[in-house]
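Participant: output the structure for:
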Amino acid sequence: MHIRCIIVDDEAPARDELRFLLSAYEGIDIIDEADSATAAIAKIEELKPDLVFLDIQMPGRNGFEVIKALASETAPKPHYVFATAFDNYAIQAFEASAVDYILKPLSSRRLAQTLEKVRTLIAQKNNSFIEQQLQVLLDKVSPPVRELIKISVEKKGKMRLLSPEEIVFCSYADNHILVHTSNEALPIHGITTMDKLEEHLAGSSFFRVHRAILVNLNAIKEFSPWFHGKYNLIMDDRFATELAVSRSRVREFKMKLGL
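Facilitator: Sure, this is the predicted structure:
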């Protein structure tokens, strides 16, 4: 039995180590590698491997999000083996699913056990069971659904509630916060600091590019490197507003976007 597999890890040494360990086993064909969740999703969709060795903690989207993104695929699902440094609590969730896990640093003995399990599962060819068990895993590791988030702003003497999706960015100046939508800027009501606003929007697609600017990552039209290690953003509003990512936040900004 030949097993076609893809290795997904953002660190090249980790991919090289796993490739070396797998070379000791007959019938394991490494058909590609990926260094991010985004790249992994594209390669899994294209190549349809039997097995994916999947890192959990990666810049931007994590390993669980790879599975979520591919959940609607009608083709036979690959078997996922997580490479993880997670604690025992998370491992209990893995053990309840059809996937397996290997702890970093990798062990040849543990890898052999994993491959034996994968060979057995592939031989069973029960894709519906795989889908069911992957959903069990995602249900256990997914964060709880947050309460409805709204931002209160003032317009013509009345209070208006905005959804996060309506906000392009927020700015702080002269001791007050302005909420910028695609066509106007409105003063916020009830929240007095950017720290509090950032906390209120935690879990949404917002990122603090500067101590006085909080942007909706989904509302960035384009961006490019700028002077002194900064990045320049062009926002998707009618003004094509330009904002700068401070040099100290560029690395985290790129990680958020999976770059």
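Participant: please count neighbours and contacts with C-alpha atoms only from this point.
Facilitator: Will do.
Participant: so which residues of the stretch 151-259 of the chain form helices?
Facilitator: 194-200, 250-256 (DSSP state H, counting those that start in this stretch).
Participant: quick one: buried residues of the first one?
Facilitator: Of all the residues in helix 194-200, those buried under the rule 16 or more other CA atoms under 10 Å are M194, L197, E198.
Participant: second input sequence below; structure requested for side-by-side comparison:
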Amino acid sequence: MTPRALIAEDEPILAATLARTLGQCWPELQIVASVPNGLAAVEQALALRPDILFLDIRMPGQSGLEAAEELAERWDGPAPFPHVVFVTAFDDYAVQAFEQAAADYVLKPVSAARLGKTVARLRGLMNERGGGRTEQGAALGQLLGQLQALLPQAPAPAPQERLSTIRAAVGNVVRMIPVEEVVFFQALDKYVNVATPDGEALIRVPLKDLLAQLDEKRFLQISRGTVVNLDCVQSAARDDLGKVMLALRGRPEKPRVSPVYAHHFRQM
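Facilitator: Have a look, this model is predicted:
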């Protein structure tokens, strides 16, 4: 089968250079889309199901790492998860860290010689077709976790007092919900849903701000939009797609765990 790839790069000249150099190194490779940001990369990858993703690390709106994480959460169906190649302008020190993380990468400006090595590796991986969906997801989760540590971090927020009670709206009524009774928090459009064994309520606080006020020993983020109370986790099991799903005490939902966070449940 003809290999298919998607390029996500916000600089048009660099995207065109990468596509042209790939054409020289791998003439049979078909570029099915070239998009300028991570959001478009996610939507096009889900629609087109390419074999390979070339993702720029830094893009406006959504980074390459964030796009890979979202794809890992949303990918389903028979097609295996794409091989991911990160495009980076990091210096030599950071490149060494990439290699230690077992990531494939292309350093800007694109070098035909270096890209040739990447192409050779990709050819080998696609010919082997080894490793099931579970192994691919676990590897991607470990990779993203390691790569997140390479990015410049925002200054740590000032310590905040731990929440003991959640003030949440249920219709026209404001409920006072003890934090220990919350089974999970889930980000919605402009709100966060607070789920307890007795029902649900809404708060208008960004999930990342809420997470900073929760006890990290009790509450764990399991995906970009969900935080669970570990005291309410009954079990963790893999579904038919190899993704970890949780059974929660007092709730019927079985939320999926992103590959980035799946390592927290390996011993369950």
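Participant: superposing both, give me the TM-score.
Facilitator: Once superposed, chain against chain, the TM-score is 0.54 (TM-score structural alignment, normalised by the length of the first structure); 172 aligned residues with a CA RMSD of 4.0 Å.
Participant: out of the helices of the stretch 151-259 of the first structure, nearest to N218 of the first structure?
Facilitator: helix 250-256 (11.3 Å; CA to CA).
Participant: in the second structure, what residues pair with the closest one?
Facilitator: Aligned by TM-score structural alignment, helix 250-256 of the first structure falls on no residue of the second structure.
Participant: and the helices of the stretch 151-259 of the first structure as CSV, adding distance to Y25 of the first structure?
Facilitator: Below are the helices of the stretch 151-259 of the first structure laid out as CSV (distance: least, CA to CA, whole Å):
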stretch, distance to Y25 of the first structure
helix 194-200, 49
helix 250-256, 34
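Participant: ok, which of those helices comes nearest V209 of the first structure?
Facilitator: Nearest to V209 of the first structure among these is helix 250-256; the distance by CA to CA comes to 7.4 Å.
Participant: can you say which of the helices of the stretch 151-259 of the first structure is nearest to T120 of the first structure?
Facilitator: Nearest to T120 of the first structure, of the helices of the stretch 151-259 of the first structure and by CA to CA, is helix 250-256 at 36.9 Å.
Participant: and that closest one, what's buried?
Facilitator: Those would be V250, E252, F253, K256, for helix 250-256 of the first structure by 16+ other CA under 10 Å.
Participant: who are the packing partners of it?
Facilitator: Applying 3 or more CA pairs under 8 Å, 6 or more residues apart in numbering; DSSP states H and E, we find helix 250-256 of the first structure packed against strand 206-210.
Participant: can you rerun that using 10 Å?
Facilitator: When contacts are defined as 3 or more CA pairs under 10 Å, 6 or more residues apart in numbering; DSSP states H and E, helix 250-256 of the first structure packs onto strand 206-210, strand 231-235, strand 242-245.
Participant: okay, angle between the first one and strand 231-235 too, please.
Facilitator: Spelled out, it's strand 206-210 of the first structure. Using axes from the mean of the first three to the mean of the last three CA atoms, to 10 degrees, the direction of strand 206-210 of the first structure lies 130 degrees away from that of strand 231-235.
Participant: strand 206-210 of the first structure packs against which elements?
Facilitator: By 3+ CA pairs under 10 Å, 6+ apart, strand 206-210 of the first structure packs against strand 169-173, helix 194-200, strand 213-216, strand 242-245, helix 250-256.
Participant: cool, the shortest one as well?
Facilitator: Packed against strand 242-245 of the first structure by the contact rule (3+ CA pairs under 10 Å, 6+ apart) you find strand 206-210, strand 213-216, strand 220-225, strand 231-235, helix 250-256.
Participant: out of the ones you listed, which one sits most buried?
Facilitator: strand 213-216 (a mean of 22; mean count of other CA atoms under 10 Å).
Participant: what's around the equivalent of Q113 of the first structure over in the second structure, how many residues?
Facilitator: Under the alignment (TM-score structural alignment), Q113 of the first structure maps onto K117 of the second structure. By the criterion of other CA atoms under 10 Å, K117 of the second structure has 14 neighbours.
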